[in-house]
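> Let me see the structure of the following:
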Amino acid sequence: MDRYSQTKSNRIFKALTLALGLAAAPLASHAANPFLPGYEYIPDGEPRVFGDRLYLYGSHDKAGSERFCDTILKVWSAPLDNLNEWTDHGIALSTRDVDGHKDDIPYSDNEFYAPDLVEKDGKYYLFAQIVGSPCSVAVSDSPAGPFEVISQIKAPPGSPNDFGGWSQYFDPGVLIDDDGKVYLYFGYGKSCMVQLNPDNMTEVLPGTYQEFVIPEGSPYDYQEGPSPRKINGTYYLVYARGGDLAYATSDTPTGPFAYRGVIVSQRVDAHGGNIHGGLAKLNGQWHIFYHRMTNNTVYSRRACTERVSIEADGSIKLVEQTSLGFEESLDPYKRTQADIACVFRGGSYVTEWDKATRPILGNKNGCVVGYKYFDFGTPLPSQQTTFTIQYRDGSAPGSIELWIGDPAADGEKIASVSVDARQLEESLWRETTIPVPNISGRHAIYLKFASDTQGKSVADLRSFIFTRDTR
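The predicted structure follows:
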């Protein structure tokens, strides 16, 4: 047994864990963005469909971290016919002993970055890049794991060994073509590609290394995170371009790839920071997966998705970030948790208060948070609508304005809640209910915070709900 294989005891432990169901309990959730349970931080998500389930493979962040990623990888999945019901399959790989899971990587204790997984001949190969170490390849009989590390990626003798190149395989993305050839895309700052030996999925075939598969310079501006797909005979590379998730296409897997545009961006109404993701077709509908920043940092990222359309010419139009996730519309008559906001202007941010609570803090004068989109239906003449908001007093008196539509565009302010300044160092969450005009149809909801006192928080936002009652 070589140094890259797992010990017998570790394999037995993993098999028992899976058999006993210790790591695979379905969790009731919502399919809105972010779509996993609020306490779970999965950035760099690679979506893969196997059978009747969607699986998500990505990095793993911590809520209070001061650096990217964690020393574990996890797997989550949901049935395609119910994307509200996500299952946590537990730790897929770890570079250290953690929570009863044995160390899978004897040659490193460092963080994992942005994995990918593909299926070949009934086996599931997980490609896991580790900071400062060559990419590991692990295999399983199930897309949920447990996984066994079988090797590092092995380059031919005499290959270059530069960072982001042969030794690191930064942000690996894998494509198995229709002819069985296996392509591995990777690289930070420059995009690279190799072909792998399909017989073992670990050896780089001599003479296949290419640099700048995605060309240098503008408009490409490649940074990291190549995610390959073959769609309708065309090869797509989705990749991170700073705060933009862009894509390029080619008629061949080796390129040249032509720049096509941006699919989703962190540059508008978002917290900024990096972005990374991939495409998946779910129940006939294409989705782009990406992540958002939370906890007032770029190191606590949560998984999101948006619907996209692939046009007849192969193009994908820029989509806006929404609160929808897998939903077609949100229900205003169910309680909306603050953290599914998709618009942040003026410095507001989501934070993890506790495992069950993720309010929006930093709501100073002029701050705006927005939610897209709610379907209010058609009210009856006999019905009256009320709006209930759960909040905590800030350090400055002011108000929380309720807007239908964007306050910076053609939105309409329909109500306002007065907020007193906090009298004590800490105050309790409170609820206020106010009447509002009846609302019909599909709308974005915005909350704007106002105060005569500058630079101090007006209120912390926890949740809200609309109610329709018969007079």
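> contacts and neighbour counts: CA atoms only from here.
Will do.
> Wasn't residue 17 part of a helix?
Yes: looking at residue 17 with DSSP: H, G, I helix; E, B strand; the rest coil, it is inside a helix.
> Report the secondary structure element holding the most centrally placed residue in the chain.
For the chain, residue 303 is the residue whose C-alpha lies nearest the centre (Cα atoms, centre = their mean; 2.2 Å). For residue 303, the enclosing helix or strand under DSSP states H and E is strand 301-308.
> other SSEs contacting that strand?
Secondary-structure packing of strand 301-308 (3 or more Cα pairs under 8 Å, 6 or more residues apart in numbering; DSSP states H and E): strand 285-293.
> doesn't residue 446 make contact with residue 374?
No: look at residue 374 against residue 446 with Cα atoms under 8 Å: they stay out of range, at 11.2 Å.
> For the comparison step, fold the sequence that follows:
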Amino acid sequence: MKKILFTLLTCCGMSPIFAQQKAPSPVLPGAFADPHVAVFNGKYYIYPTTDGFEGWSSDYFTVWSSKDMKKWKKEGTILDFKKDLTWAQKRAWAPAIAFKNNKYYFYFSADTNIGVAVSDKPTGPFKDALGKPLITKGQYQAQIIDPMVFVDDDGQAYIYFGQGRCYIAKLNPDMISINEASIVSYKPEGYNEGSFLIKRKGKYYLMWSEYDTRDPRYSVAYGVSDSPMGPFVKAQNNPILKGHDEVKGAGHHSVVQVPGKDEWYIVYHRFIIPNGNGYNRETCISPMRFDAEGNILPVEVYEKK
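Have a look, this model is predicted:
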């Protein structure tokens, strides 16, 4: 009944509010943020930032797995900066995962550089592929964080990154180097960080977070293009994810499609309830839907998976 009511209200242009309800519980126990969700061989994985540190000073990454996106199992630490990196020791933020060449490529922020590690399994362990950053701080006019990698149907991979401005480039076939000649930048109104790309029915949706992650107004907006390189036109019905009532700071998301279905879920963080803030965030999942014209409908943060 809740799902039917949600659909009826959103299709009529109204915002469904389940204000009398308690906010859904987070899907991961403890403080985790910037979740990247992926599905491999019918199993779902979340790669988050380990949160709860003043100044976001975590130095390792974990991965969690699930068969139904409801019960999640911790698979362990997959990259530990103190043991696995020689060029960065802290600020392990906002990872991403991609599969190509029969390998799993793990992209991550490390002390405001972007690195890449490789494994034969989605649960790692991952090995630093370069012994240095893939993208170095100061290399472009943005803070070098928040990588996201999208592999298109033709096998071409693209990387999206940057705080303050979004950079887009083609990855070379080895997945550990960038085609520098391809790089473009994009800064829609309101863009801050956390870019993420999906493809649906031939259209490319670039999504991003607006405001600062410490701001209760932190939220997600999007633009659409016919190309993964853009240009992207910002949609009118933004933001599509934001908090209200006791849910605050809902943003820095990723999106997953259920294999074989036009069924989508958005995974994001919010301030821990109660008494959370921009350093103490928790991971949640909500359904994400489209209207008949392909616009993303507003996500209701009180509706859970």
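> coming back round to it: which position in structure 2 pairs with the residue nearest to the centre of structure 1?
The alignment partner of residue 303 of structure 1 in structure 2, by TM-score structural alignment, is residue 283.
> Spatially nearest residue to that match (excluding sequence neighbours)?
In this structure, residue 283 of structure 2 finds its nearest non-sequential neighbour in residue 269, 4.4 Å apart by Cα to Cα, 6 or more residues apart in numbering.
> quick one: the aligned residue in structure 1 for residue 120 of structure 2 from residue 72 of structure 1, how far?
Counting by TM-score structural alignment, residue 120 of structure 2 corresponds to residue 141 in structure 1. According to Cα to Cα, to the nearest Å, residue 141 of structure 1 stands 20 Å off from residue 72 of structure 1.
> Then residue 89 of structure 1?
Residue 89 of structure 1 is 13 Å from residue 72 of structure 1, by Cα to Cα.
> Which residue of the two possesses the greater neighbour count?
The neighbour count for residue 89 of structure 1 versus residue 72, taken as other Cα atoms under 10 Å, is higher for residue 72 (24 against 21).
> helix, strand or coil for residue 10 of structure 2?
helix.
> Pretty sure it sits against residue 298.
Yes: assessed by Cα under 8 Å, residue 10 of structure 2 is found in contact with residue 298 at 7.4 Å.
> Neighbour count for those two, which is higher?
residue 298 (22 against 18).
> for the residue mapped onto that one from structure 1, what are its contacts?
With TM-score structural alignment as the criterion, the equivalent of residue 298 of structure 2 in structure 1 is residue 318. Residues counted as contacts of residue 318 of structure 1 (Cα atoms under 8 Å, 6 or more residues apart in numbering) are 261-264.
> Need the max-distance pair from those residues.
Maximum pairwise distance among these (Cα to Cα): 9.6 Å, between 261 and 264.
> Looking at the two, which has the bigger crowd around it?
residue 264 (25 against 18).
> I'd like the distance between the aligned partner of that one in structure 2 and residue 255 of structure 2.
If you follow residue 264 of structure 1 across to structure 2 using TM-score structural alignment, you land on residue 241. Using Cα to Cα, residue 241 of structure 2 is found at 12 Å from residue 255 of structure 2.
> repeat for residue 53 of structure 2
Taken as Cα to Cα, the span from residue 53 of structure 2 to residue 255 of structure 2 is 25 Å.
> and these two? which has more neighbours close in?
residue 255 (21 against 13).
> I figured that one hits residue 266, correct?
Yes: Residue 255 of structure 2 sits in contact with residue 266 when judged by Cα under 8 Å, with a separation of 4.5 Å.
> Residue 201 of structure 1 maps to what in structure 2?
Per TM-score structural alignment, residue 201 of structure 1 is aligned with residue 175.
> what's near enough to touch that match?
Applying Cα under 8 Å, 6+ apart, the residues contacting residue 175 of structure 2 are 100, 105, 157.
> Spell out the residue ranges of the strands in the stretch 201-305 of structure 2.
With DSSP state E, counting those that start in this stretch, the ranges of strands along the stretch 201-305 of structure 2 come out as 203-210, 219-225, 233-234, 251-257, 264-271, 281-288.
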